[in-house]
Each structure stands twice: as structure tokens, then as C-alpha cells.
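Novice: Below are the sequence and a predicted model; questions follow.
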Amino acid sequence: MLSPIPHLNILLVEDNLPDAILIAKHLSKIEKPRLSLCHVSTCREAVRCLEEEKFDVILLDLSLPDSFQLDTVKKISAEAENTAIIILTGLDDEKVALDSLREGAQDYLVKNEINSTVLKKAICYAIERKKQVRHLKHLVDILLDSNRKLEDYARQVSHDLKQPLQTILGSGKLIGYLEENAGEKTRQLLNMLVNSAEKMSDMIEALLSACRVGGEDEKEWLDCERIIKEVLELLGEQIRAKGAKITINFPAKFRPVMVYYNRVQLERVWQNLISNAIKYVPEDRKPEVAIAAEKHQNQWLFMISDNGIGIKETDYEKVFLANQRLSEGEKMAKGSGMGLAICKQIIEDNGGRIWVQSSIYQGSTFFFTIPTRS
């Protein structure tokens, strides 16, 4: 509350003199804390005052002769990013109020509803909100810095671990080529060595990807079908080796399907889902993967269906947990157990959700949503 603060410096930006006099009168009735008031009538004068003096609160009219509504808020907020701003207006306009708050103001008062009690309460709450915003910004800065350090560390650890791994992997394969006459036991041990090294390499990549997810926030408009086709090119070797058939069925009337997303994250989601759909298919059939999309009121719904081994209903939630590999899938393909956990983290961080429906030995359909953006 304001009582512990002995003195507040207030800047009143108001071009209507009768309104300014009335607000000053209301402020004079506030006994604690002691207030100092500086009055200017233009945005230009306000900026100059803010450059020369520190203020605790700005009472800001939205209809100034040299600036208007949100432009005024933007200019003053940019000049006084650490100062609480209370908007004053003669209009009871909820949209203007909300827009002002988004641009950096802490409160909004209609002039004909103002009295000393209302002003004191508004000033109190505005200062407290601004303190909380500054504190949250400080915490965000700390978290972002920690995330950058974590990513740098993960990248370095990944690099340091992968160098000896590649040596082990290369040596194991080379010994296998050289020892054509090696006994069955030797070949089994070599295969175990190579498979373990490849699995460890996959795990390192997956852990590095998990560290990167939180640090990728740059978004852009993306053509989802184009992203999928780029991912299919990356998975070309896996697709050819398995003889997989991939179909994309997006509604013609909504093409191109545009989403506002981080490119790297969207590629990672599609790559993990498509790769899994190809990977976990019984040996007696060729993978068939169908990708579809539906437009709903406020989101896109994407579906990726396969003809794989399927997932038990009791495991629907478990597949999205980190380091979880179901026994049926583990027999068929090696992996890190991180792919779907990373997909879930990315999708939920972007306001969507992901789930699965499946039939054992018939196939699975993974669903995920991306909110639409106007």
C-alpha cells in the first residue's frame, strides 16, 4: 500500500485546463503520502519532463493536441518504462481501455467518475502493478539468461560426447568389415556395440533438442504443407528403406494452410510424428501414413494416421512422457524415448494440445492443434 511511501512525484498530462484543475483539487485532498504535482498539456512537454525528472506516476489524458489515444500511450510508455501510467479519458470506452493496458498502462479512469478516493486507490494499485511487472521482467531476464547458458552447456556436452561416440561407432563398423570371418559371437558383440553407440547418439540429440525448445520463440507465417514436404525430404532415406507411402490431404478451400509458428519447432513436431509413423510398423506390411487437417473456429486440427503396431489405451498418456518407450515399439526400432515428449512440450507451449487414438496392430492416429491467428 501507499502508506509506507512518504512522497510521490506525479506528472499530469492534460490539455483541458478545467479538467486539470479538478484533478489537482482531488489530489490535494490526499493526505498520505505527500504528493508533488507537475502539469503539462502536450505529449512533447511530457517527454521533455520525463527526460529531466523522475516521476512515480503519470496521469495521462488520451486526447492531446499533438498526440492521440494509443500513440500517446506508446510514446509515454517508451519514455518512462519504469513509471506507472494511469489513463484519463472522458470516454467510457472498454476497447480503448484494454488497448491502453496492452501498450503499457496500469489503469484506466473515466474523468467524470474520479474523486480523491478513486485517485488514491488507482495510484496505489498502479504503482504496485508496475513493481510486479518490473519484478516479473527481471525474473524473465534471469530465466532467459539461464536458458541460454543451459543451451550452450548442452551444445558443448553434446559435442564433447559425440566425438568419442563417433570414434566408437566408426571403429565398430570398420572391425565388422575387416573381420568377415569372425565368429557369430564376435558379430553379435559388434552389432551390440554399434547399436548402443547409435542409441546413445540419438539420446544426446534428443536431449539437446529438449534444451533448445524453450529458447525458440521467433515466429512467422508458415505454409504447413510446404514444411511437411521439406520434412519428407529429410526423411527420404527412411521412407525409401521402408517403402513407405505418405499422403497429404488438406482441404482445398483453405489451402495454403498457414500457421503462425516457430519454423524449427514446427519442423521438429512433424519430423518426430512422421518418423514414428514410419518406424513402428510390422515387418509384414509397408508403412502407410495419411496426413490431414481440419479448420475449426479458433484452431487448426492436424491428424497423422498410420498402419502400425498400435498403442494400448492404457498407454495413451504414457507415450508423451520423457524417456518412455513401450515394450512393443522397443522390439521394433531404437530411439531416445524423447520425441513425443518434445512434441507435447512444443505444442502446449504454443497454446495447442496433442493426443492419440489407436487400435492394436491396426494403427494409430495422432491429433494436435494449433490456434488460429488473425
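Specialist: In hand now; what should we look at?

Novice: hey, let's count contacts and neighbours off CA atoms from now on
Specialist: OK.

Novice: residue boundaries of the helices in the chain?
Specialist: Remark: helices assigned in the chain by DSSP state H are 17-28, 43-52, 70-79, 94-102, 116-178, 184-213, 224-234, 236-242, 263-279, 327-332, 339-349.

Novice: Adding mean neighbour count and distance to K295, write those helices out as CSV.
Specialist: Output for these, formatted as CSV (neighbours: other CA atoms under 10 Å; distance: least, CA to CA, whole Å):
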stretch, mean neighbour count, distance to K295
helix 17-28, 15, 51
helix 43-52, 16, 45
helix 70-79, 18, 34
helix 94-102, 16, 28
helix 116-178, 15, 34
helix 184-213, 17, 26
helix 224-234, 16, 13
helix 236-242, 13, 28
helix 263-279, 20, 18
helix 327-332, 13, 32
helix 339-349, 21, 17
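
Novice: okay if I get the ones you listed as CSV plus distance to W355?
Specialist: Shown next, in CSV, are the helices of the chain (distance: least, CA to CA, whole Å):
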stretch, distance to W355
helix 17-28, 56
helix 43-52, 52
helix 70-79, 41
helix 94-102, 33
helix 116-178, 28
helix 184-213, 19
helix 224-234, 19
helix 236-242, 24
helix 263-279, 12
helix 327-332, 18
helix 339-349, 9
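
Novice: Figure out which of those is closest to Q362.
Specialist: When these are compared by CA to CA, helix 263-279 sits nearest Q362, at 12.1 Å.

Novice: Which elements pack onto the closest one?
Specialist: helix 224-234, helix 236-242, strand 288-295, strand 299-305, helix 339-349 (3 or more CA pairs under 8 Å, 6 or more residues apart in numbering; DSSP states H and E).

Novice: Second structure follows, compare the two:
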Amino acid sequence: MPADQLDRDALLAPYDVDGALDEPDLRSVAALASHVCGVPYAVVNLISEHFQHQVAAVGITPAVCAREDAMCAVTIETPEPVEVPDARADPRFAANPFVTGRLGLVRFYAASQLRSPSGAVLGTLCVFDEATGELTDAQRHALDLLAGQAVAALELRRAYRALTATTRDLADARDELERSNSQLAAFAGQVSHDLRNPLAGVVGFLELLADHPAVDAGPAAGRHVSRALAAAGRMREMVDDLLAYARVGGTLRVGRVDLGELLREVLDDLPPGTLDAAQLDLGVLPPVRGDRTQLRAVLANVVANAVRYARPDRRLVLRVRARPAGDRWVVEIADNGRGVPPARREEAFALLRQVHEPGTVDGGSGIGLATCRRIVTAHGGTIALDDGLDGGTTVRITLPSA
């Protein structure tokens, strides 16, 4: 776009120019331009909608002037390099206040455009003198090269400011996340405490009622009490799961974790007989870098889901494999259970979300996979679902290598 049609304030906004500057790197470029061209004055200018900002200068103090008074405001709209031996004889500059004596007595003037990586003209690198003169071909070429160096310095300044702002935003986000996690854990702990006490009372009274002779006399009443006890047990499990979910994301106690040993512990802790009929195909699992307690929770949830969602018409098969991937390990835990439809696999990681139709299976709380994702993400890894064995599910986890 032609320079006179650009929104110049928006163009210069990322460079954070408001008034005159005196950037050391740009001053060095101006000093080289002055020396190479053999003139006493050199200026790096950025031109906004209404002003010329001298961001570095040699021979004068950087200042700001109105754009209509700036000789370089003409230069940014000229496609070829500008060189004027005597500005009084050039109709573009003869009436300019920097030539007439109102603001200066410029005679010789030469400038190269400062073009951003996108090609937009930001301003100029100009050299001038109060005596007439001209540049050699070598000087002209050097001035153009130095204009490129001025742009590089401006881009470095812009990138540094952007990086500083991003770092500050990330630090603020980290602080907010830590505060939020702390509040979530405290809230969940309080809710857990407030729910456990009345829930324990409900369970206690239901157990007393189950042992009451009147219940023995009424089979329907017995069934109702059994269902109530089961519901209370599920509620207690949900409270425990919520508390575990809320606590994820705090400080990790990171160390070397043997996943093979951890998986054996998880399998040993299952209720007796859970896997008696199952076919286990456990490959060699590697050591990884992580928090042992939290990674144990991940494996426990995945194995529990494989058991919970096993198909009643077939023998449960559980296959575990691991393979290296750069500085990480990919762990795959596959089963031949009910599986998760591809369209709902990401949804399965949402908190309190059940992806199987109600009544088709005695599902969990809908918190386990959400907890797994929080834990794995806190370790800098990933977790996803894929096709399993014979229509089942594969849980794929990546974790940092030890």
C-alpha cells in the first residue's frame, strides 16, 4: 500500500514510539551513516500520522516535529532513493522550514527508507549538511545498507518489548492459576468435609435399617435400602474423586518413577478376584520423570475404567505397551471393552461427563479421566483416547523420559 494511504499510527504502534527517543543501537547506526557519508548530521526517523519522531540522531538532539514540516515525509512517498545536492533548488524542499531558515538551513540532503519486514515504510535514515554536497556510489550503497540495520534494530526493540509483555502476562497467569488452584483445593476440601459428615450419618442409619427385622420381613424394603446404600457409596466415591481432582495442579514432587513397578502396585490393589478371568499382556514400562503419587492415580483410573467398562460377553483383555518418542515415552493401555465413540473421545475428558448412555453400564463419577488429564498436563504430557482391541479403547499417554 502506498505510504500516504497507510494508517501510520497503527503501523508504528508495535514499536511503541511516543515522542522523541534516543536508542543507543540506532544512535550507532546514525553515527556510522554520518561518518560514511562525510556529513555532520544523521537522523533515524519514524513518521506517524501527524508527526516525525527522531528516534536517534547525531549532530542534533532528537526531537519531534509536525509531519508537514518534515523533509522525510516527502521521502517515504518517493519510490526511489532521495539525494538532493542543494535543497534550495529542489521544488519538493525549497519552501520547507528546515531549508528556508525557520527551522534549519539544510542544503545537502539524502535519505533511505526504513522498510519493515512486511514492506511497509516506517520512516527514513537521512543524512544532511548545511553545505551543498553529493554522495559517491559507495556512500549511497552504504546508506541503504545502514537503513536495513536500523530496521533490524527497530525490530529487535519491538520483539524485546513484545517478549517482555508476554513474559509479564505469563507470570500474571501463573500467579492467577496458582491462586485459583489453591482456592479450588481449599473449596473442595471444605465441601468434602461438609458432605462427609452427613453422608456418614446416612450410611450408618441405612446399615442399621438393613439389619432391622422389619426389613427382613419386607423384600421390597430390603431392596430399597440396598439401593440407597449403593447410592450413598457412589456419592462418597464422587466426593473423594472431586477432592482428588481439585488437588491436582499444585506443586509436583518430581523424581524418577518406574511405571512398571507402579502398574504392578495398581493391579495388586484391586479388589480380590477383579482380574482373575482377565488376560493381561503387560509389556515393559520405562522410568519417567514425574510425581509418583499423581502418576499412580492416572494408572489407577485407567485400569479402573478398563474393568468398569468391560463387556459382559467376553473375557477382559488388558494390553500395556510403551515406546520412545524423542525425549518422551508414549504409554498405551488398550482394552477390549465397550469403547468410546470417536466423536465423543475428547468429551470423555470433561469434568462430570459420561459418554455412555445412562443405564448401559454402572459408570463412575465422570471425574477420573478429567483428573488424569489435569495430572498428565501438569507433567507437560498429553493424554488421548483411540481405538482399542476389538472395539475397545486405547488410552495413549506421553510423559517426559527420566
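Specialist: That came through, no problem. Keep in mind that what you see is a predicted model, and the values were worked out from it rather than measured.

Novice: right, and V319 of structure 1 touches G339 too?
Specialist: No. Counting by CA atoms under 8 Å, G339 is not a contact partner of V319 of structure 1; they are 9.5 Å apart.

Novice: average offset between stretch 197-212 of structure 1 and structure 2?
Specialist: In the superposition against structure 2, stretch 197-212 of structure 1 averages 1.9 Å from its aligned positions (mean CA distance after the TM-score superposition for structure 1).

Novice: In structure 2, point out the residues matching stretch 258-268 of structure 1.
Specialist: Under TM-score structural alignment, the match for stretch 258-268 of structure 1 in structure 2 covers residues 287-297.

Novice: List the contacts of the matching stretch.
Specialist: Residues from elsewhere that reach stretch 287-297 of structure 2 (CA atoms under 8 Å, 6 or more residues apart in numbering): 248, 252-260, 262-263, 266, 329, 372, 375-376, 379, 399-402.

Novice: ok, now with 6 Å
Specialist: L252, R253, V254, G255, R256, V257, D258, L259, P400, S401, A402 (CA atoms under 6 Å, 6 or more residues apart in numbering).

Novice: could you dump the helices and strands packed on helix 263-279 of structure 1 to a markdown table with distance to L60 of structure 1?
Specialist: Output for these, formatted as a markdown table (distance: least, CA to CA, whole Å):
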| stretch | distance to L60 of structure 1 |
| --- | --- |
| helix 224-234 | 44 |
| helix 236-242 | 60 |
| strand 288-295 | 43 |
| strand 299-305 | 38 |
| helix 339-349 | 36 |
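
Novice: Nearest to V57 of structure 1, out of those?
Specialist: Using CA to CA, those put helix 339-349 closest to V57 of structure 1, at 34.9 Å.

Novice: tell me the angle the closest one makes with helix 263-279.
Specialist: Helix 339-349 of structure 1 runs at 140 degrees relative to helix 263-279, counting by axes from the mean of the first three to the mean of the last three CA atoms, to 10 degrees.

Novice: Give me the angle between helix 339-349 of structure 1 and helix 184-213.
Specialist: Computed by the same axes, to 10 degrees, the angle separating helix 339-349 of structure 1 from helix 184-213 equals 10 degrees.

Novice: which secondary structure elements does helix 339-349 of structure 1 contact?
Specialist: Using 3 or more CA pairs under 6 Å, 6 or more residues apart in numbering; DSSP states H and E, no helix or strand is in contact with helix 339-349 of structure 1.

Novice: Which residue lies nearest the spatial centre of structure 2?
Specialist: L170 (8.6 Å; CA atoms, centre = their mean).

Novice: so what corresponds to that residue in structure 1?
Specialist: In structure 1, the residue matched to L170 of structure 2 (TM-score structural alignment) is L136.
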